[in-house]
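After the sequence you'll find the predicted model.
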Amino acid sequence: MARQSPGVSETNELTPAETRVWRAFPRGESVDFSAEDEDPALDEARCAERTVRASVLRTLLLKAPQEEGEIAALKVTGARITGVLDLKYATIDAAVQLNHCRFDSVPDLYGAKLRQLDLSNSVLPGLASATLRVEGVLRMTDCRMRGPVRLGGAQISGALFMERARFTALDDSEPVLQLNQATVGDDLWAPEIRAHGQVRLTGASVAGRINVQDGEFDNPGGIALDAQNLIVGAHIRARCVRTRGRVELRGSRISGRLDLLHAHLSHPGDTALRASSCVIGELWLRGGDRIEGALNLRRSHIEILTLEPEMLPEQVHLSNLRYTVLSPHEPAERRLPMLEQDGGQYEPHSYEQLMAAYRHVGDDDAARLVQLAKQRRRRTTLVWYGRLWGHVQDATVGYGFRPLRAAGWLLSLMAMGSIAYGLHHPRPVKAGEAPDFNPVFYTLDLLLPIVDFGQGSAFAPEGWYQWLSYVLIITGWILATTIVTGVTRTVSRQ
């Protein structure tokens, strides 16, 4: 037998709408106050005949009238709910489904424990539900929240659905959606979400996927999405997402992909995306508009990094970033500019990491270009004489990465010396004992400090030819030193 209706002292007299809800609850039947093809949440003409007091729903859920052989559930569609639905610290065994409803006051579910909660298509002035526990699924699909939604510390065993939900607030005193320290046992599904104000996911844990594709996070001048120390067991799908304000992912752990294909990230004059100190399986930044604001990936570890040069902003911070694969495969000339955009600072690790990525795919030519660029960038940090010696090494042998350049210098000097001394033979040091003069080998004796063909010590040039010999000797020593330095550097890299 079903229990009788509540007494006057508990809920006063029940209205016809409330009586329908009370009688349907024990059998888990649905009560639909909406008319066909209308949006009851916005309809004012029929408000009186579909109004249900929150105190009646509270008493109904807490007393939980039962009918033998039936499963009780609260299933209401199209109602206007007045007063505060106060379920603070309550344990509710029945499923709660309040669809297409309009709440006049903010429901208080702080610390409550529910089997399942479905608020799809409803309009609420906010939701106070920190530390809420839901054993099944929490649905806020197509909800319109006109005040802060507090789900901090919530524990949801199943999935959290917020497709096309709208979150706004009257002021910026707190985030419009708070999921900080929340735990979701399945997916967080929120494609086409719209948030006008900060969304906070700091310290949250999602066992499955997060889907915010085509979402909009709008908080100009502040943090649009604060997801520091977020833990995701699978992927984050954020394709075509649009943000105005910073996206904060510092310290997050994302096992799968962070998919930002075709995204538009905007926070001019500040950091648009900070994913520093993160561990991410794959990061995709491709196909979208150029990032408006800085990109910060410092100290992160990313297995596969997909960066399209066209999306990179003027400031890119890559200090101590580690990655295994860098895609798409681009010439070194297109990748090097991003290493020079880290606030003007020389970061040797960034060059080493890019070089390793090219070697990983077997592009040794690109790796050498990166090494050469590293030495040139390092040269700018040296004192004047270090810079001077660096210019010499660069001009002669390209810091050892362009050995053919040294051969060209040697051949040119050898040709110049051979012609000069061929036209004017130097006099023998000891007449009658000197070998036959050979201008080519005489020039080689001057140029190559460790080679002795017996010509250099047997003849003594005079006048400007003597000065030419000094130039050839000094140049030979410089070339030899730079060649040895470059070869040593190359061998050590191998």
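Yep, it's here.

use CA for all of it now, contacts and neighbours both
Fine.

Please point out which parts of stretch 344-356 sit buried.
346-356 (16 or more other C-alpha atoms under 10 Å).

which residues touch that stretch?
318-324, 339-340, 366-368, 370-371, 374, 377-378, 381 (C-alpha atoms under 8 Å, 6 or more residues apart in numbering).

A further structure is provided below for comparison with the first:
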Amino acid sequence: MEIEDMTPAEERVWRAFPRGDDVDFRGPADEDPARGADWGPERTVRAAVLRALLLSAPQEDGETAALRLAGARITGALDLKYAEVDHAVRLSGCSFEDVPVLYGARLRQLNLRDSVLPGLDAATLRVDGVLRMSDCLFEGPVRLGGAQISGALFMDRAGIDERPTDQPALQLNHVTIGDGLSAQGLRTRGELRLTGASVAGTIDLNGARLEAGTGEAALDAETLTVEGDVLLRDVDVLGWIGLRGTRIAGRLDLSHARLANPGDTALRASSCTVGELWLRRSPPMTGALNLRRAQLDVLFLEPDVVPEEVLLNSLVYTSLTPHEPAERRLAMLERDREGYVPHAYEQLTAAYRRIGDDDAARVVQLAKQRRRRGTLPWYGRLWGHVQDAAVGYGFRPLRAAGWLVSLLVIGSVVFALHHPQPLKADEAPQFNPVFYTLDLLLPVISFGQEGAFGPTDGYQWLSYTLVLTGWILATTVVTGITRSVSRQ
């Protein structure tokens, strides 16, 4: 393109490029790039001119060429497909008429801050520095799948307002980011896809608003790898968040988050590996919480955040905070969609034992046995009720002593008032109601009373009851001791 073909605005941009000078067409400070279609020719630049400038414009010795343009209306499609651009590109506060095509391009640095675009086609883009799209408004999908960004990606307060019908609103699948992804206050309608992405720093989505719709993916980040933290504090999410197979070295922070996916799973974090998972100071999520097979170093989970349905089978965590009474934690285990999950009870027991709260650990184990009882056949449930009433499945050993003392008192009083007849009057020892009752209750120890006297009528039935109760108590005590020793 010859320079004579350019408008005064385009010629100004062309002459500023070799020296890297700024060209700013902006007017009032509160000017809105969304109204860029109304801007006149004095601030209109054709995309073809920018393409020619970046690919073939002459340079000046001793100067660093760069495209620094602000407040321009860019007409036509900026097509840099497979192009290699060695200059920094800044197109801030601009209004794009067509979707820029950067597929497979290689850029030194790209800054689109505060611009309005109908979308962005930049899959497999390579940026050797930083990619800035903060405060941008995209009226269509943003495609960055497979992009490689050596520095950071900034999308703070960016918005993707027009939801596509057949593809994600923001495609960051399989991207490689050498630093972090900063997208505080991001607004999307449709899916934010981060599947297979790799981020060397932190992903910051604090204050984001992700709206996909009930039953649809709001944030799909399966097999995502993050060397830092993933911050989702104070987010509003309509749809599900998918983190299956994700590896996060630092903290996954969902404090103050509002997650809603009615009738389905709100947070799918199965088979993920996370340093710390924070679910706190938030309303109960609407939808299920899936943490099956997840491995966490620290689980910061407040009971009030737990939804009505959870999936916790094979969840492993080292530390559970904050410290709460066992009864508050047990309510979560009772909401498991799979019913009775023994592993969940064992994990909770281990967490209490690590901090030395043995009383809470026993409460959890007792609750486990009671929950297991409901899965047994009728005879197993009957025996379970006996063990529970007698010694609390071995976790309430003093209860057996109470039963024994009560039965000993009853038997001693009854037999003191109504002595049983001696079987052999000339050989029988002197009758002692206390030791006679002990002989009936204790199945192993003998004081010589039971074999010497024989009660009759209703008192004989009392003796049978004491013998049977003694055997039951002895069996349950032995079972409880065995369970305690095996735990030790």
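It's in. Model, not experiment: these values are computed from the prediction.

sorry, back to before: narrow the contacts of stretch 344-356 of the first structure to those that are buried.
Looks like the contacts of stretch 344-356 of the first structure have 318-324, 339-340, 366-368, 370-371, 374, 377 buried, using 16+ other C-alpha under 10 Å.

With respect to residue 259 of the first structure, which of the residues you listed is nearest?
residue 323 (16.3 Å; C-alpha to C-alpha).

Could you look up the SS state of the residue lying closest to residue 30 of the first structure once chain neighbours are set aside?
Spatial nearest neighbour of residue 30 of the first structure, excluding adjacent residues (C-alpha to C-alpha, 6 or more residues apart in numbering): residue 75 at 4.7 Å. Classification of residue 75 of the first structure by DSSP: H, G, I helix; E, B strand; the rest coil places it in strand.

could you measure the aligned partner of residue 75 of the first structure in the second structure against residue 399 of the second structure, distance?
Alignment note (TM-score structural alignment): residue 75 of the first structure maps to residue 68 of the second structure. For residue 68 of the second structure, the distance to residue 399 of the second structure equals 82 Å [C-alpha to C-alpha, to the nearest Å].

go on, residue 243 of the second structure?
From residue 243 of the second structure to residue 399 of the second structure the distance is 47 Å (C-alpha to C-alpha).

ok, the aligned partner of residue 365 of the first structure in the second structure - how many residues close by?
Aligned counterpart of residue 365 of the first structure in the second structure: residue 359 (TM-score structural alignment). Number of residues near residue 359 of the second structure (other C-alpha atoms under 10 Å) recorded here: 14.

next one: residue 343 of the first structure
Residue 343 of the first structure - counted by other C-alpha under 10 Å - has 11 other residues nearby.

ok, it touching residue 315?
Yes. Checked against C-alpha atoms under 8 Å, the pair residue 343 of the first structure and residue 315 is within contact range at 6.8 Å.

Please, where are all the strands along the stretch 251-400 of the second structure?
258-268, 273-279, 286-290, 295-301, 310-311, 316-321 (DSSP state E, counting those that start in this stretch).

Show where the shortest one falls in the first structure, residue numbers please.
Put plainly, it is strand 310-311 of the second structure. Aligned by TM-score structural alignment, strand 310-311 of the second structure falls on residues 316-317 of the first structure.

Mean deviation, that stretch versus the second structure?
Compared with the second structure after the fit, stretch 316-317 of the first structure shows a mean deviation of 0.9 Å (mean C-alpha distance after the TM-score superposition for the first structure).

For that stretch, give me every contacting residue.
With C-alpha under 8 Å, 6+ apart, stretch 316-317 of the first structure has contacts from 294-298, 338-339, 341-343.

Much appreciated, bye for now.
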